[in-house]
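In: please work out how this folds:
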Amino acid sequence: MTATTTGTPVLDAIRTHTASANPSAFLALNSGNSIFTMPGEDGIVVYRRTGRYAVQFGGPFAAEDAYEPLLDGFRRHVREEGRTLVGIQLQRADAERYARRGFTVNQVGASWAVSLPEFTLRGTRFMQLRNKISRARRNGLVVQEVPAEGWQQAIAAIDEAWLGSKGGARPLEFLVGQIGGEVQGHRRLFSGTIDGKPVAYISYSPVYGDRAGWMHDLSRRIPDDSPGLMEAINAHAIEVFRAEGVEWLHFGFTPFTGLDAGHELDGHSPAFQWLMHALWAEGAALYPAQTQLAYKQKWAPDLVIPEYVAFDGPQASLPGFAHVFRACNAF
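Out: Model (predicted):
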């Protein structure tokens, strides 16, 4: 059966079934998602319908003995609807299982994470980062953790200015976090103000499993304001998280990054592999992967986690891949 995402069952599933170790799992709770379940099977599948495709987020969040029955059942359900299944942000363990079931699976990008217990901004490799943070602070930036409920108007104003600077870009969904809704209490919001005016924010989502911590998720700022806004907010959040004993700060998934032939599975599409490398080099108009990665690498990530896309069939599908971006509201 299918239903619109509701907080409690989805949250219970991603908290309980952490075998897939998907650091972006909390995005399953985004409004607009649908869930698929089967009687007697302990778990869920999260997806969105777009055109004649169903775009699945991650693998099934399920107990070990329910994983493959849920995947097979969802695959049948999608086909019965006359749609084609494509899965995005699969982890390595997911990718291997999908490949064994006849999906064409390729690496599509990577997510990045920093181990916090020993993290420090001291040393020459962080000198430029420290300079940017210092400049923001000299310009009067004040960073604090705030409740989202009291910051709604400020968030809307920052979002409007940020999207306007991108030529009226559409706000991304699905693979990007949200602020507000029934699960907002599980997220954390850090804001930046100058002279009392809100100028930037970063929202952090919880990460469960073996690398539990927080994910640096939705972040926006007023364009052409002080340099170093995001860096200063994130540095402040890191200090808070470290004081709390948090183990990991995740920076989330970036398509076309961290590509490595060693991550590919047998049966992958060489043509799609070539396309991912081409989009890394020349695909900024589709997604600014190089800019996103440059920000993440400022923090010297300790971990690069390959992520995968799976196409239901013997070959990769360009229309299917395009519908991943449609599900994200990219066009």
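
In: going forward, measure contacts and count neighbours with C-alpha atoms only.
Out: Will do.

In: tell me the contacts of the residue nearest to residue 112 when sequence neighbours are not counted?
Out: Leaving aside its sequence neighbours, residue 112 sits nearest to residue 304 (Cα to Cα, 6 or more residues apart in numbering; 4.8 Å). Applying Cα atoms under 8 Å, 6 or more residues apart in numbering, we find residue 304 in contact with 110-113, 258.

In: between all of those, which two are separated the most?
Out: The distance between the two most remote of those (Cα to Cα) is 12.4 Å, for 113 and 258.

In: before we go on, could you also do this sequence so I can check it against the first one:
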Amino acid sequence: MPSTPELPELTELTELTELTEVLDALQYSDNPSGFLALNTGNEVFTAPGLRGAVVYRTAGRYLVQFAGPLAPDADYEALLARFTDFAAERRKRILAVQLQRADADIYAGRGFTVNQIGASYAIDLERFTLRGAPFVKLRNKISRARRSGLVVEEVEPGAWARELDDIDGQWLRAKGRHTKELNFLVGERGGAGDAQRRLFLGRLDGTPVAYITYAPVHGSRPGLLHDLTRRRPEVPPGVMETINVTAIERFTEEGAGWLHLGFTPFTGLDEQYETPGSSPFVRRIVAFLATHGEAVYPAATQLAYKQKWGPHTVLPEYIAFQGRPRPGAVWRLMRTANAV
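Out: Coordinates of the predicted model:
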């Protein structure tokens, strides 16, 4: 067995070298949530002679991988093969989540069991409009929020930190005392990628009451990812929508291309999206969570918010198990995401 030093180093995304490697690798990603690779706590795998990086977290017997390899086509499969060897040397199994369809086909071809787990939603800003009957309720909510005196402005990511921490705390407490804040598959405030994010803040009578962060997106639909949304429980209806439409107007002026509304698990499920060899067991679990999983993730609420913007495309997203799916792998994923 090769000694550990002969393998690429296992490192956490904290040092400038790893940050630079992931930022460089993101240019190859066609995953609209790719920027989450920079989240605090992620680990980075690279291989000498190959471009790109694999981002993951260690969870018991598993390496829980975020997205597919962030790599150019010429190096993609070789990097995946090296990462698979890396896991085997450490007697770990790979569990990959938020794969795109192109990733899913490659993983299935390498013997992984791959199933659809949800979908992501995106707005083509060149075609976006709030005109017409379908958007009457949304227009009215935005109008009421503006009449309430709401002021929305873009601020530096590090600004108003104490006030935003307070908003975060109130938002989480309003979810219930047993609710945990999700991580890994959602963005963060602060951390290695903070300087790349954009922050739109809503204030009433000068006091910050809500905010939304946006992250850059590369690939075939470049633009921004609508990421964290936080608000005080008492804010009037329409505040979040007004913040988002203000950001949309800014991004449209800049020619941003697309606004991605992000991944929502257990939604957009369709047999036509499944890959050959997908697991009936996993399909049953995902279907059950789609119907009864609000305690794990508020998918219905998230989907309703995204659909009100009239997204122009729905992209299926996948989970891949190395070998046969095991309940322990799903548990590890949920623990990694802080869902349980």
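
In: of the contacts of residue 304 of the first structure, buried ones?
Out: By neighbour count, with 16 or more other Cα atoms under 10 Å, these hold 110-113, 258 as buried.

In: need the counterpart of the residue nearest to residue 112 of the first structure in the second structure.
Out: By TM-score structural alignment, residue 304 of the first structure lines up with residue 314 in the second structure.

In: roughly how far apart are its match and residue 230 of the second structure?
Out: In this view, residue 314 of the second structure and residue 230 of the second structure are 24 Å apart by Cα to Cα, to the nearest Å.

In: hmm, back to that, just send the buried ones among the contacts of residue 304 of the first structure back as TSV, with secondary structure and distance to residue 73 of the first structure too.
Out: What follows is those, written out as TSV (DSSP: H, G, I helix; E, B strand; the rest coil; distance: Cα to Cα, whole Å):
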residue	secondary structure	distance to residue 73 of the first structure
110	strand	28
111	strand	28
112	strand	32
113	strand	33
258	coil	32
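
In: mind checking how far residue 169 of the first structure is from residue 79 of the first structure?
Out: For residue 169 of the first structure relative to residue 79 of the first structure (Cα to Cα), the value is 33 Å.

In: chain neighbours aside, what residue packs nearest to the aligned partner of residue 259 of the first structure in the second structure?
Out: With TM-score structural alignment as the criterion, residue 259 of the first structure lines up with residue 269 in the second structure. Spatially, and ignoring its direct neighbours in sequence, residue 269 of the second structure is nearest to residue 118 (6.1 Å; Cα to Cα, 6+ apart).

In: quick one: contacts for that neighbour?
Out: Contacts for residue 118 of the second structure (Cα under 8 Å, 6+ apart) come out as 263-269, 316-318.

In: repeat the analysis, applying 7 Å as the threshold.
Out: Applying Cα atoms under 7 Å, 6 or more residues apart in numbering, we find residue 118 of the second structure in contact with 264-269, 316-318.

In: ok, those residues vs residue 92 of the second structure, which is closest?
Out: Taking Cα to Cα as the measure, residue 92 of the second structure lies nearest residue 318 of the contacts of residue 118 of the second structure, at 20.3 Å.

In: and the next element down the chain from the one helix or strand that closest one maps to?
Out: According to DSSP states H and E, residue 318 of the second structure maps onto strand 313-322. The C-terminal neighbour of strand 313-322 of the second structure among helices and strands, as given by DSSP H and E, is helix 327-336.

In: how big is the offset of that next one relative to the first structure?
Out: For helix 327-336 of the second structure, the mean deviation from the first structure after alignment is 1.5 Å (mean Cα distance after the TM-score superposition for the first structure).

In: where does that helix end up in the first structure?
Out: Residue span in the first structure matched to helix 327-336 of the second structure, by TM-score structural alignment: 318-327.

In: is the equivalent of residue 55 of the first structure over in the second structure part of a helix or strand, or is it coil?
Out: Aligning on TM-score structural alignment places residue 55 of the first structure opposite residue 64 in the second structure. Classification of residue 64 of the second structure by DSSP: H, G, I helix; E, B strand; the rest coil places it in strand.
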